[in-house]
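> Next comes the sequence, and after it the predicted model I'd like to discuss.
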Amino acid sequence: MTKYLISFPSEAMALSPEDFQAVSDASHAVVQEAKDAGVWVFGGGIDETVPPVMVDGEGTVTEGTYPQTTQLEGGYTVLELPSREEAVEWARKIAVACRCAQELRAFQYDPES
């Protein structure tokens, strides 16, 4: 089976404070549905209050990140599914729960993961 990344940037989820709890409840329900279906791998939101660092092969930690990923934020879900069609359906469910479109990407197959 293929692992799929379903994600969205923080700016895509423009909610009023009144809507936040409903979206949180709806997204947690989809997470539970994915767990119950046995397709959940992991997921969560990037903690945007913690700045990224780079760690090299010597263990040296440097503030910052790759220029291409300076805006890495938002929410991420990884599911393991038998088909792209099923991945599209799960992305649709998450889009409904989060009230924003989701980006869908497939991970390359790796027999060790």
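That came through fine.
> C-alpha only now, for contacts and for neighbours.
Noted.
> Show me which helix runs longest in the chain.
Using DSSP state H, we find that the single longest helix of the chain is helix 17-37.
> this is the other structure I want to compare:
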Amino acid sequence: MSHISDDDFPSVGDSARAVIREAKAAGVYVFGGGIDETIPSVLVTGEGKISPGTYPETSKFNGGFCVLKVQTRKEAEQWAAKIAVGCWCAQELRQFMYDPES
């Protein structure tokens, strides 16, 4: 989101929230939110050891995420495109694996 000026940021927020309202109205919205970059990330091991930082490959991650429940990959791509327009930036689309116990 570094390509967005401080002056344009409120407009991005408005358009992003409009897409989320659309997803909620369509019944596909599950959860979403921005990453609070004021709180530093930490790594926590299985033994409970906590160290500052993150995985090197995710150190440049910024922004947020949105979880939608849709029926097809095509529908997911269409929603990702709507979110990209609303957020003024490209979106990475990922799929959750099925949990047989849920």
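Alright, I've got the coordinates. Just so you know, these numbers come straight off a predicted model, no measurement behind them.
> circling back: residues in structure 2 aligned with the longest helix of structure 1?
Under TM-score structural alignment, the match for helix 17-37 of structure 1 in structure 2 covers residues 6-26.
> can you tell me which residue in structure 2 aligns to I46 of structure 1?
Alignment note: I46 of structure 1 maps to I35 in structure 2; criterion TM-score structural alignment.
> Distance of the nearest residue to that match once chain neighbours are set aside relative to S51 of structure 2?
The shortest distance from I35 of structure 2 to any residue that is not its chain neighbour, by CA to CA, 6 or more residues apart in numbering, is 5.0 Å, and that residue is G64. In this structure, G64 of structure 2 and S51 of structure 2 are separated by 23 Å, where distance is defined by CA to CA, to the nearest Å.
> Count the neighbours of V96 of structure 1 for me.
16 (other CA atoms under 10 Å).
> Regarding it, which helix or strand does it belong to?
Using DSSP states H and E, the element containing V96 of structure 1 is helix 84-98.
> and the helix or strand following that helix, which stretch of structure 2?
Under the assignment DSSP H and E, the closest C-terminal helix or strand after helix 84-98 of structure 1 is strand 103-106. Using TM-score structural alignment, strand 103-106 of structure 1 lines up with residues 92-95 of structure 2.
> Could you give me the buried positions within the matching stretch?
By neighbour count on 16 or more other CA atoms under 10 Å, the buried set for stretch 92-95 of structure 2 is empty.
> same deal with stretch 41-52 of structure 1?
Per 16+ other CA under 10 Å, stretch 41-52 of structure 1 contains these buried residues: P52.
> Would you agree the match of I46 of structure 1 is in contact with G63?
Yes. Using CA atoms under 8 Å as the test, I35 of structure 2 is close enough to G63 to be in contact (5.7 Å).
> if I look at the residue nearest the centre of structure 1, how far off is P111 of structure 1?
Within structure 1, the residue whose C-alpha comes closest to the C-alpha centroid is Y76; the distance, by CA atoms, centre = their mean, is 0.7 Å. Look at Y76 of structure 1 and P111 of structure 1: by CA to CA, they are 22 Å apart.
> What's the end-to-end length of stretch 66-82 of structure 1?
Here the two ends of stretch 66-82 of structure 1 are set 33 Å apart, with distance taken as CA to CA.
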